[in-house]
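Peer 1: what's the 3D shape of this:
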Amino acid sequence: MKCTVMVLWTNLSLLLSPMSSSSQTLMAGIQITSFIFISSVLIHTCSADDNIYSAEMPETVTALTGSCVQIPCTFTISHFEDKRNKAKSINGIWIKNKSQFGHEDSFIAFNSSKNIIRGFSDIQMIGNLSERNCTTVFYNIMMNHSDLYFFRLEMEPNVFRATFNPNTDDSRKNVRISVKDSPQPPELKPTDLKAVMENTTVSLSCSAEAPCPKQPPTISWSNIPESAHITTQLQEKPDKTQSVFSHMTFKASYMDHRKNISCTVTYPRKTSNDSTVETTVMLQVLFSPKETHITVDPSASVSVNTSTLTCKSKARPSREMNYTWYKRGQETPIAQGKKISLIVTHNNTGSYFCIAQNKHGNQSSAEIQLTVEESGFSQRVIYGCTGGLLAFFLLSAVFFYCMRTKTSSQVHVIGRDQATDKNSDMLAVYANSSIAISKKSEKKETDDLHYGEIDFSKLQTGDMTREHSNNDPQTEYAEIQVAGRNKKNQKC
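Peer 2: Sure thing, here's the model as predicted:
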């Protein structure tokens, strides 16, 4: 600056040298006045250049109640390195509502030199002021924290003191903290997935504001395809604020058609309010016919009657579908359309199939067999089955009856001797047996024993069949208990 003034003075002196003394006196006064004016302007310019300062921070940051908010902040000061070397301490101050440091309406929320934190549970300046970084985190934000905030820098002792006030220079900024109870839904791109071709790679991105990078939100995906690949990271935006960004890629399949893919964001905070928001987009896939098949009404094997065949298939677009019918053994189509009706006879039985087609491709169905059943043959089969069942039940009944009879005869065994006398009546003999004899005409009650004598002398030995030994005496006694009301001996 001094060199510029001296050059200007020299040039003015050369201009005044040829003049008269009176003229020189007049011009000398003008020269002195001009010198004083020009010098003051240059000195002011020099002083202004020596004190240029500005700060960069977002105009607005959105905070969530119960969470924290980070204000990215950097500043620039002319000849900062020289000032930093002269200063013994560098302190940062955040002023709420008013930029004037000593104004009665201003509120000092934070002062690093005096460890002042007012109105907040905690404030931390995470930026290094020696590196022109004034980034600060405000914790446990509440609704009453919404306001304008100004940053002030003090380099002591009395090296530099200034509040970065937007009222004096457009390049200097303040920041507005806007507090909300509910988080903003995430941004999902692309917002329209109506024309995704099958087997192509689809990319979806979901981003959510991260007002507090120290406590970032989490992003999750739901109802995503099996082939999906996801990456998530924290990204910085142009205004130095940050957001969580999640990127997903997958290969589109026809099974993903009309899926509602959702991106869900959860914010950690100290409040009972809902901190989860989501955004959903519907995936619509274009694909050729799939799962083509035939249905038959009433059945695939029918009697002589009209049968309706329907060709069904999945495809998109479905309104442009064409259906062509074929019979095995015939090269030309037999019909067009989704449904056909056939009078099934011996002449048109066989295998049928259909081909579904749209502008993206075609697919053939599996073959279906149509046959005709003979009604007389069916009746004979029914009658034969019925007769066989009846015969089976009858034989089973006879078998069980014989088994029951055989079992009863083994339980009740009766031994008897029979003898045939040509000259006399047949006599029945029961030996070594206790027999209870009662006659309906003579009913008696007795507990006595009665004995009877039987004479076998008149019986011929050759005409008798005995179960006992021939050495038995000719006269044998049998003990007979006769039940009756009157006690009486009876001789047999």
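Peer 1: please count neighbours and contacts with C-alpha atoms only from this point.
Peer 2: Fine.
Peer 1: ok, longest helix in this structure?
Peer 2: Ranked by residue count, the top helix of the chain under DSSP state H comes out as helix 375-411.
Peer 1: distance between that helix and the chain's centre?
Peer 2: 60 Å (Cα atoms, centre = their mean, to the nearest Å).
Peer 1: what does stretch 279-289 give?
Peer 2: The answer for stretch 279-289 is 18 Å, by Cα atoms, centre = their mean.
Peer 1: about what we covered before: following the longest helix of the chain in sequence, what is the next regular element?
Peer 2: Helices and strands here follow DSSP states H and E; after helix 375-411, the next one along the chain is strand 417-419.
Peer 1: for the very next helix or strand once past that next one, packing partners?
Peer 2: Using DSSP H and E, the helix or strand that directly follows strand 417-419 along the chain is strand 427-429. If you count contacts as 3 or more Cα pairs under 8 Å, 6 or more residues apart in numbering; DSSP states H and E, strand 427-429 packs onto strand 417-419.
Peer 1: can you give me how far the strand it packs on is from the chain middle?
Peer 2: 96 Å.
Peer 1: next: stretch 240-253.
Peer 2: Counting by Cα atoms, centre = their mean, stretch 240-253 comes out at 19 Å from the chain centroid.
Peer 1: contacts for that stretch?
Peer 2: Contact partners of stretch 240-253, identified using Cα atoms under 8 Å, 6 or more residues apart in numbering, comprise 57-58, 61, 70-72, 196-211, 213, 216-219, 225, 227-237, 285.
Peer 1: buried subset of these?
Peer 2: 57-58, 61, 70-72, 196-198, 202, 204-211, 213, 216-219, 225, 232, 234-235, 285 (16 or more other Cα atoms under 10 Å).
Peer 1: so T271: helix, strand or coil?
Peer 2: coil (DSSP: H, G, I helix; E, B strand; the rest coil).
Peer 1: that one contacts L64, doesn't it?
Peer 2: No. If you go by Cα atoms under 8 Å, T271 and L64 don't touch, sitting 10.0 Å apart.
Peer 1: and for comparison, fold this next one:
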Amino acid sequence: MSGLQIISFIIIISSVLLQTHSADGDVYSAVLPHTVTALTDSCVLIPCTFNINTFEEKLQKTKQIYGIWLKKTSRFGEDKSSVVFNSSQNIIQGFRHIEMIGNLTERNCSTVFYNIMMNHSDPYYFRIEMEPKVFRVTFNTNQTDASDSSKTVRIKVIDLPQPPELKSNPDVSKSVMEGTAVNLICSAEAPCPKQPPTLSWTNIPKSANIITQLQEKPDKTHSVFSSMTFNASYMDHRMNISCTATYPRNISNNTTVNTTVMLRVLSDISVSVINCF
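Peer 2: Down below sits the predicted model:
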């Protein structure tokens, strides 16, 4: 398998959450996925960007800019246990490690949560503080009901990853002619881009060429894609080709899941015999 290459593309999809609010004349918004799925004993990236009107002017008045993540509630200050990350006080609570990889001065609040456990399944709110008292706000809150978790990002934790998705062009399960160029594409979610799954193939045709890439999706989450192209051979008829995704774990053993497709290849000879009847 070739080395991972990071590529990106842009398509508009509905899984991105954009909330715009205003308070005291300030208009602010954030872009977050509705849900990120995390694997236990791994990490998960929450892609996060925001916009605040007159942000550049506010930056000129700001001496320090901080990022905060709240769990379950958007009401900052009422319950100290709700703060899982606060860069102003170097607080990391309930997680072994949290790293804000985005640059807040560039409107990027992307954050990696490490060593995910089942009890981390919850809604999370992002808050920014520009000090001294330039601007403070918690993004993506329901202005009429602060307990409403539908307006923020939710971490969904699973113990077993979904099997990779396997597509073919043309559809090899419906038979292809010998010599036809076939493209099999295997994809697996990569909730932790720093520890992406590895994709491997079994029963690889002799003429196969394989390219594997880590791709950034429209909502800034990631998947690993592996594309295998080959010329269909009758010798490969009824051969099962599998794509296996192996997910690394920090503590427990690595987890593997796979998907299989059966090749159905017609030769010129078999077609001639069929036409005789």
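Peer 1: what's the TM-score once they're superposed?
Peer 2: The TM-score (TM-score structural alignment, normalised by the length of structure 2) is 0.85; 249 aligned residues with a Cα RMSD of 2.1 Å.
Peer 1: more neighbours, T271 and L64 of structure 1?
Peer 2: L64 (26 against 13; other Cα atoms under 10 Å).
Peer 1: how far off centre is stretch 291-301 of structure 1?
Peer 2: Distance, centroid of stretch 291-301 of structure 1 to centroid of chain: 34 Å (Cα atoms, centre = their mean).
Peer 1: which residues of structure 2 does the longest helix of structure 1 align to?
Peer 2: Alignment note (TM-score structural alignment): helix 375-411 of structure 1 is unmatched in structure 2.
Peer 1: buried stuff in that helix?
Peer 2: Judged by neighbour count using 16+ other Cα under 10 Å, helix 375-411 of structure 1 contains no buried positions.
Peer 1: L70 of structure 2 -> structure 1?
Peer 2: With TM-score structural alignment as the criterion, L70 of structure 2 matches I95.
Peer 1: would you mind measuring from that match to C3 of structure 1?
Peer 2: Distance, I95 of structure 1 to C3 of structure 1, by Cα to Cα, to the nearest Å: 43 Å.
Peer 1: who's more crowded, those two?
Peer 2: A direct count of neighbours by other Cα under 10 Å for I95 of structure 1 and C3 places I95 higher, at 20 against 8.
Peer 1: ok, that one - contacts?
Peer 2: F101, S106, F107, I108, A109, F110, Y149, F150, F151, R152.
Peer 1: do a quick rundown of the helices in structure 1.
Peer 2: Listed in chain order (using DSSP H), the helices of structure 1 are 2-16, 21-49, 80-86, 375-411.
Peer 1: distance to I355 of structure 1 added to those helices, as CSV?
Peer 2: As requested, these are arranged in CSV below (distance: least, Cα to Cα, whole Å):
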stretch, distance to I355 of structure 1
helix 2-16, 94
helix 21-49, 83
helix 80-86, 80
helix 375-411, 34
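Peer 1: out of the ones you listed, the one nearest S275 of structure 1 is which?
Peer 2: Across the helices of structure 1, S275 of structure 1 has its closest neighbour in helix 80-86 (43.4 Å, Cα to Cα).
Peer 1: onto which residues of structure 2 does that closest one map?
Peer 2: Aligned using TM-score structural alignment, helix 80-86 of structure 1 spans residues 55-61 in structure 2.
Peer 1: average gap between the matching stretch and structure 1?
Peer 2: In the superposition with structure 1, the average deviation recorded for stretch 55-61 of structure 2 is 0.5 Å (mean Cα distance after the TM-score superposition for structure 1).
Peer 1: need the contact partners of that stretch.
Peer 2: T105, M130, V134, F135.
Peer 1: now the residues you listed: which count as buried?
Peer 2: Looks like these have M130, F135 buried, using 16+ other Cα under 10 Å.
Peer 1: taking the contacts of stretch 55-61 of structure 2 one by one, which sit in strands?
Peer 2: Assigned to strands by DSSP state E, the following of the contacts of stretch 55-61 of structure 2 qualify: M130, F135.
Peer 1: wait, which of the contacts of stretch 55-61 of structure 2 is closest to D26 of structure 2?
Peer 2: When the contacts of stretch 55-61 of structure 2 are compared against D26 of structure 2 (criterion: Cα to Cα), the nearest one is F135, at 9.1 Å.
Peer 1: measure the equivalent of that closest one over in structure 1 to A419 of structure 1 for me?
Peer 2: Mapped onto structure 1 by TM-score structural alignment, F135 of structure 2 lines up with F160. Distance, F160 of structure 1 to A419 of structure 1, using Cα to Cα: 155 Å.
Peer 1: and what of K312 of structure 1?
Peer 2: 94 Å.
Peer 1: now swap in S375 of structure 1 and tell me
Peer 2: From S375 of structure 1 to A419 of structure 1 the distance is 70 Å (Cα to Cα).
Peer 1: what's the answer for F150 of structure 1, then?
Peer 2: With Cα to Cα as the criterion, F150 of structure 1 and A419 of structure 1 are 144 Å apart.
Peer 1: who has more neighbours, these two?
Peer 2: F150 (23 against 18).
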